[in-house]
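>>> I would like to see how this sequence folds:
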Amino acid sequence: MARTPQDDPKTQALRQTGTLNLRPQDVHDELFEEREFFDSRDLVQVKYEMLRRVSKEGHSISQAAVSFGFSRPSFYQAQTAFGTSGLAGLVPQKRGPKQGHKLTPEILESVREAQAEAAEVRPAALTQMVQERFGVTVHPRTIERALLRDQKKRR
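Modelled structure (predicted):
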């Protein structure tokens, strides 16, 4: 029985690392179509080859972007990332804040104190208190997660 792309080990590994090209069918470069080594599912390899075609083989940016399934702005982003960080710069990064950036240590301390005074105080009430004292709007779930992180650290 033939393997489907979903249960191919390489596809799984690429998906797990966040480097799976979601549009491999848009890659029309001859190397990717003719040689087995070149895998259009590997986003890092596709971006690197696109950059190499322009810098080493003199292809135009527009031509390279189209044949590798990218836009010109995406080419420039990849070029900047590669120039700054090398191959690691071509690996997609998770977007957005990594933690509750609104909850400063001062706000967290105030939340902890309020919870210590009345253990049954609800996150919605804590949210209101943060808004009134600090002028910062946070979601009740943000406070719940921060307090859970604190509990885990204390174990």
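
>>> CA atoms for contacts and neighbours, from now on please.
Fine.

>>> Buried residues in stretch 53-68, which are they?
Neighbour-count burial for stretch 53-68 flags 53, 54, 61, 64, 65, 66, 68 (criterion: 16 or more other Cα atoms under 10 Å).

>>> again, but for stretch 72-82
In terms of neighbour count (16+ other Cα under 10 Å), stretch 72-82 has its buried residues at 75, 78, 79, 81, 82.

>>> Secondary structure class of the fourth one, three-state.
On the three-state scheme (DSSP: H, G, I helix; E, B strand; the rest coil), residue 81 is labelled helix.

>>> and this one, so I can compare the two:
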Amino acid sequence: QRCYQAADAKADAEIAKLKDKYQTKATSLQGQLQAAQDRAEVLEAERKGKRNDELLSTAGSILGSIFGGKRSRTSVLGKLGSAAGKRGRSDAAKERVEAQENKIQHIHHQLEQLEAELTDDVTSIDAKWMGVAKEISPMTVPLERTDVKVTQLALVWIPVP
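Predicted structure coming up:
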């Protein structure tokens, strides 16, 4: 019984060390995840702004060139070229958002791996110490003459009634 308690205590001590080690890694990954999510929100807002700017600018430019005073072909083509440039910027913003979302998924995957590693380590520590506790068997230790020491010699007399 005491052997199992001692093994449990040793296993708990090793698991506490692991907890500290993995807690540091988990805290770091959670900080990275929060920063990545914040960055993704900023990039998404930027993407929406560029998309709206592209739509409004394109519609305004084309409608203005068609219905406005300038009706030349070069004017309309110039406005279309400007719209294409804005389209490229909004596409680039979309790609940045997608890249950030991939980064978030990667961090989630790292957190899952860390959790799996911790579970495996805890299981192996528990199995190791339970194995040690099970290997212990009772053993008789006979007394030897050198193990006994007489430290006080006394004669006791008890009267019997």
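
>>> How close are the two chains, by TM-score?
TM-score of the superposed chains, computed with TM-score structural alignment, normalised by the length of structure 1, equals 0.26; 69 aligned residues with a Cα RMSD of 4.9 Å.

>>> Now secondary structure too, for the buried residues of stretch 53-68 of structure 1, in JSON lines please.
As requested, those are exported to JSON lines (three-state DSSP):
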{"residue": "53", "secondary structure": "helix"}
{"residue": "54", "secondary structure": "helix"}
{"residue": "61", "secondary structure": "helix"}
{"residue": "64", "secondary structure": "helix"}
{"residue": "65", "secondary structure": "helix"}
{"residue": "66", "secondary structure": "helix"}
{"residue": "68", "secondary structure": "coil"}
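
>>> Between those, which sits nearest residue 107 of structure 1?
Using Cα to Cα, residue 65 comes nearest to residue 107 of structure 1 of the buried residues of stretch 53-68 of structure 1, at 46.8 Å.

>>> Test my guess that the closest one contacts residue 72.
Yes: taking contacts as Cα atoms under 8 Å, residue 65 of structure 1 lies within contact range of residue 72: 5.8 Å.

>>> Now do the strands in structure 2.
Ranges of strands within structure 2: none, based on DSSP state E.

>>> longest helix of it?
helix 2-67 (DSSP state H).

>>> Please list all residues in contact with residue 110 of structure 2.
residue 29 (Cα atoms under 8 Å, 6 or more residues apart in numbering).

>>> ok, it to residue 29 of structure 2 distance?
Distance of residue 110 of structure 2 to residue 29 of structure 2, given as Cα to Cα, to the nearest Å: 8 Å.

>>> Next: residue 84 of structure 2.
Counting by Cα to Cα - residue 84 of structure 2 and residue 29 of structure 2 are separated by 39 Å.
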